[in-house]
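Novice: structure of the sequence below:
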Amino acid sequence: MAFVLDHVVEIDAPAALVWDVVTDLPRYGEWNPFVPECRSTLEPGDPIDMHVRLRGAKPRRQREWIVEHTPGSMLAYRMKPVPLGTLHSLRSHTVTALDAGRTRYASHFQLDGWLHPVVATLLGADLRRGFSGMTDGVKTRAEALRAG
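Specialist: Take a look at the predicted model:
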């Protein structure tokens, strides 16, 4: 059974604005406690280079690969699979317009492979905190931009 983290929030801002927050990678350091630095073309097949903060330590470099980019609604990427099914991941951001200028933002992270229980044991609490913080950050940032 995979290690899965799903966070879903409703945001009082239009979907286009929420999408802009998710894909404005150079501004991540202004609002994102989990991934304070990020770069990518967002083109499928291209890398996404991040600095990820785990355990409150200095952010560490992480390179993953874009697997889907549907402008305005979906961005997904994954780590390069470790040989022999050892470890693989999928991360996605989904933005869905609701009524009255509101948006549903869904954050999904899945870690699988025979080594995932070890990684989940060692880093699970940090990953939970990080993805939750990022989801809260998307909401806070989008609502602040809408208000200001």
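Novice: make it CA atoms for all contacts and neighbour counts henceforth
Specialist: Noted.
Novice: for the protein, which segments count as strands?
Specialist: Assigned by DSSP state E, the chain shows strands spanning 3-11, 37-40, 47-52, 60-70, 74-78, 88-97, 103-112.
Novice: can you redo those as JSON lines with mean neighbour count?
Specialist: As requested, the strands of the chain are exported to JSON lines (neighbours: other CA atoms under 10 Å):
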{"stretch": "strand 3-11", "mean neighbour count": "16"}
{"stretch": "strand 37-40", "mean neighbour count": "18"}
{"stretch": "strand 47-52", "mean neighbour count": "20"}
{"stretch": "strand 60-70", "mean neighbour count": "16"}
{"stretch": "strand 74-78", "mean neighbour count": "21"}
{"stretch": "strand 88-97", "mean neighbour count": "20"}
{"stretch": "strand 103-112", "mean neighbour count": "20"}
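Novice: this one as well, want them side by side:
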Amino acid sequence: MASTNTSPSTGLPPLASNGVFHASASIVIDAPRELVWEVLMDWRSYHEWNPFVRNQQLTDASKKPLPAHQQTPRAGAHLYIHPVNIPPSFDAPKIFPAGSAFEVITVLDTENYRCAWKNIDYPDWALGAERWQALVEVEEDGRKKTRYETIEVFSGILAHLVKIFVGTGLQAGFLAMAEGLKKRSEEKIRS
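Specialist: Down below sits the predicted model:
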């Protein structure tokens, strides 16, 4: 597991591995950190604003969805992310089926507004993936805003294939999710 120390300029910790490649995004959102966190953690509404990750939910170890009253994110919980649209789109995939990922939540730090999960579909030597998301208060134009930061590091021998076949699409997806989070959060402030 990665260290949870952070540098003052980022909410992301130093990652345990540089990996084969990574996808990342960062965007400043004109909304309070608490509101952005609420949007980010409301997985059931992802289909309304997130063209990359259309849904994610907590499951048991066999990917069976947990009941609604057990859908509160927590460290140690299994997370099934599906559908994942590469390239990001609100439409159904046209050529290839939507992707998915099966994860375990490794960190849910509500005090510091960050979360992380690790892929468990494959052994780490084959394909490891560690995703972090963090919200940091920043001051811009004399006002408090929120910077959303995310990174996923891919490692293992299959990471080379992931990079070749969907690396560009993953990067586009991370940027699209960041832009969607910004739009959704800023719309909530105006409404």
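Novice: give me the TM-score for this pair.
Specialist: After superposition, the two chains reach a TM-score (TM-score structural alignment, normalised by the length of the first structure) of 0.91; 148 aligned residues with a CA RMSD of 1.7 Å.
Novice: which residues are in contact with stretch 113-129 of the second structure?
Specialist: 11-12, 33, 37, 101-109, 130-136, 152-159 (CA atoms under 8 Å, 6 or more residues apart in numbering).
Novice: residue nearest the centroid of the second structure?
Specialist: Note on the second structure: the residue nearest the mean C-alpha position is residue 133, at 5.7 Å, using CA atoms, centre = their mean.
Novice: surely it meets residue 147?
Specialist: No. Counting by CA atoms under 8 Å, residue 133 of the second structure sits too far from residue 147 to count as a contact (10.5 Å).
Novice: overlap of the contact sets of these two?
Specialist: Counting by CA under 8 Å, 6+ apart, residue 133 of the second structure and residue 147 have no common neighbour.
Novice: please name the nearest non-neighbouring residue to residue 65 of the first structure.
Specialist: Excluding the flanking residues, the one nearest residue 65 of the first structure by CA to CA, 6 or more residues apart in numbering is residue 47, at 4.4 Å.
Novice: typo on my end, residue 108 of the second structure
Specialist: residue 115 (4.5 Å).
Novice: show me what the one you found lines up with in the first structure.
Specialist: Under the alignment by TM-score structural alignment, residue 115 of the second structure pairs with residue 75 in the first structure.
Novice: check residue 37 of the second structure too.
Specialist: By TM-score structural alignment, residue 37 of the second structure lines up with residue 19.
Novice: so what's its match closest to, chain neighbours aside?
Specialist: Per CA to CA, 6+ apart, closest to residue 19 of the first structure is residue 72, 5.7 Å.
Novice: wait, that neighbour sits on residue 93?
Specialist: No. Between residue 72 of the first structure and residue 93 there is no contact under CA under 8 Å: 10.4 Å.
Novice: quick one, what contacts whatever residue of the second structure lines up with residue 93 of the first structure?
Specialist: Under the alignment (TM-score structural alignment), residue 93 of the first structure pairs with residue 133 of the second structure. Contact partners of residue 133 of the second structure, counting by CA under 8 Å, 6+ apart, are 12, 114-116, 148-151.
Novice: aligned to residue 102 of the second structure, what sits in the first structure?
Specialist: In the first structure, residue 102 of the second structure lands on residue 63 (TM-score structural alignment).
Novice: pretty sure its match contacts residue 47?
Specialist: Yes. At 6.4 Å, residue 63 of the first structure and residue 47 qualify as touching, with contact defined as CA under 8 Å.
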